[in-house]
Every structure is written in C-alpha cells, then in structure tokens.
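*Asks:* coords please:
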Amino acid sequence: MAGDGMRRPEYGVPITIEHCYLPGNVIVLPGVRIGRASTVSVGSVVKEDVPPGCLVAGNPARVIWVIDKDAVECFQRAGGRRALEITRPKVPSAGEDDIKGLMQRLQRLEVEVREVKEELKRRME
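*Replies:* The predicted model follows:
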C-alpha cells in the first residue's frame, strides 16, 4: 500500500550540528553531534559523534585529519563516544617556531598531568 509508512508512529533522536561545514549528500544519523569547526566530506555517512576541529569522510565517516588537536583532546576527556583513529599525512620536518609551539604545549600538558595526579592523591586519602 502506498504511503503506509506515514501512518505509523515515527520516533527520532535530535542531532546537534554546531558551527561546521556540511556539503551536499551528507547523511547524519539520529543522536549524532558534529563538533564546532569540523568539516564533513561530500557523501559521508556520519554514524557517531564528530569531535570539534576535525575533518571526517567516508561511510561510516572517520576522522582523517585533525584541524584543532586541543579541541579533540577536550572531547575525549569529556567522554566522547569513541576512541578516535586518526591518520595524518606526513608533514615536513618542523621549523623552529613549530618546535617552540610544541614545547609550550608539552609544558601545558605536564601542568595538567600534575594537577590530575594531585587530585587523585586527594581523593585516595
């Protein structure tokens, strides 16, 4: 019977699309969140949450490029739905500015690790 599907109840789960880029022919399944500043490739099927600052592509969509590494780490710490499998193209050797930036980031991470250790010690007492 034509149109039979319209007579049954429909159930849906909201999707959240933050400020990001979605081109044509993208399918986003119910309950998925696409993070801020992310890009979804043409024709992708997004089945799981997309962290902020990433490029995803494929069926199912997978992270193929990290635009903003700090945003992805925050997403994972906040309990993102899946562990990310990230593959990055080979990048030429880092210049002096890149090394300074990496050192600053490493120092921030060391401070964060120290704070987490202190908090865990306090909780164990």
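
*Asks:* CA only for contacts and neighbour counts going forward, please
*Replies:* OK.

*Asks:* Burial check on residue 64, number of neighbours?
*Replies:* By other CA atoms under 10 Å, 17 other residues sit near residue 64.

*Asks:* That one contacts residue 55, doesn't it?
*Replies:* Yes: in terms of CA atoms under 8 Å, residue 64 counts as a neighbour of residue 55; the distance is 5.9 Å.

*Asks:* let's see this one next to it:
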Amino acid sequence: MTVNVQVRRIYEDPEPSDGKRVLVDRLWPRGISKERAELDEWCKDVAPSTELRKWYAHDPEKFPEFAQRYLVELEDPEHAEALASLRALAATGPLTLLTAAKRDDISEATVLRQLLTGADA
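*Replies:* A predicted model of the protein is given here:
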C-alpha cells in the first residue's frame, strides 16, 4: 500500500491536497492561531524530546545524527504510540505533517515522512 505523506510549514496556507493536517512539533508555533492552523490533530507526543531538539537546533550539519537519534526515540512506548496513530491516519488518505521549522527538509517532520512512506533520506 502506498501512503501519501507530505511535509509543509505551518505558516503556509492550507491546500486542498493536504488531507489530514497534523502538527508534529512539541511546542505551539509562534504567531499562529488555532483557527489559522486548520489542524486535524496536534501530535506533540511524536515530536523529538526537548533535549534532542535543543541539541539539534536545526543545524543542517547535525541533521544525519539528529535523524538517527530521533529514530531511536521513536521506539520508546510514548513515541511509538503516537507514531502508530500517524500510521493509522496515513492509511486513511493524504496526510500533511506540519512543522514550524524554517527548513522543513531538515525537520522531524521529514524524518517522520521517510519513516511513514519508506522513502530514503
């Protein structure tokens, strides 16, 4: 089964092709109202730990190691349950993972997309 998962910044306007819109950041994005976000779900339990997020600081050079550490975190029970929820959503139709990161291509949402779709980095 092929799943349709895309990654977008929460600051972009919603698109008809988004399907279910899920915020995967632990912190609520600055300057975005709940109405403007047009979320179906806020899955903060799938987000990286505060410690990992602070260590990473969205440094592009750290992304490969961040992705590896994050995949390990996703195996713990709390993260695994949240990931299972995302898998179930992805199985029902298009899913858009939203993040406030300036570069969504080096965000946790990108790692999740690769995991959900089986895509390579």
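
*Asks:* Now compute the TM-score of the two chains, please.
*Replies:* After superposition, the two chains reach a TM-score of 0.25 (TM-score structural alignment, normalised by the length of structure 2), with 52 aligned residues with a CA RMSD of 4.6 Å.

*Asks:* residues touching residue 8 of structure 2, list them.
*Replies:* When contacts are counted by CA atoms under 8 Å, 6 or more residues apart in numbering, residue 8 of structure 2 touches 96, 97, 98, 99, 104.

*Asks:* from those, which two are the most distant?
*Replies:* For the contacts of residue 8 of structure 2, with distances taken as CA to CA, the pair at the greatest spread is 96 and 104 (12.0 Å).

*Asks:* what about these two, which has more around it?
*Replies:* residue 96 (27 against 19).

*Asks:* Would you check how far apart that one and residue 77 of structure 2 are?
*Replies:* According to CA to CA, to the nearest Å, residue 96 of structure 2 stands 23 Å off from residue 77 of structure 2.

*Asks:* residues of the helix ranked longest in structure 2 that come out buried?
*Replies:* Ranked by residue count and defined by DSSP state H, the top helix of structure 2 is helix 77-91. The neighbour-count check on helix 77-91 of structure 2 (16 or more other CA atoms under 10 Å) flags 79, 82, 83, 86, 87, 89, 90, 91 as buried.

*Asks:* is it true that the fifth one touches residue 116?
*Replies:* Meaning residue 87 of structure 2. Yes: using CA under 8 Å, residue 87 of structure 2 is in contact with residue 116, at 6.4 Å.
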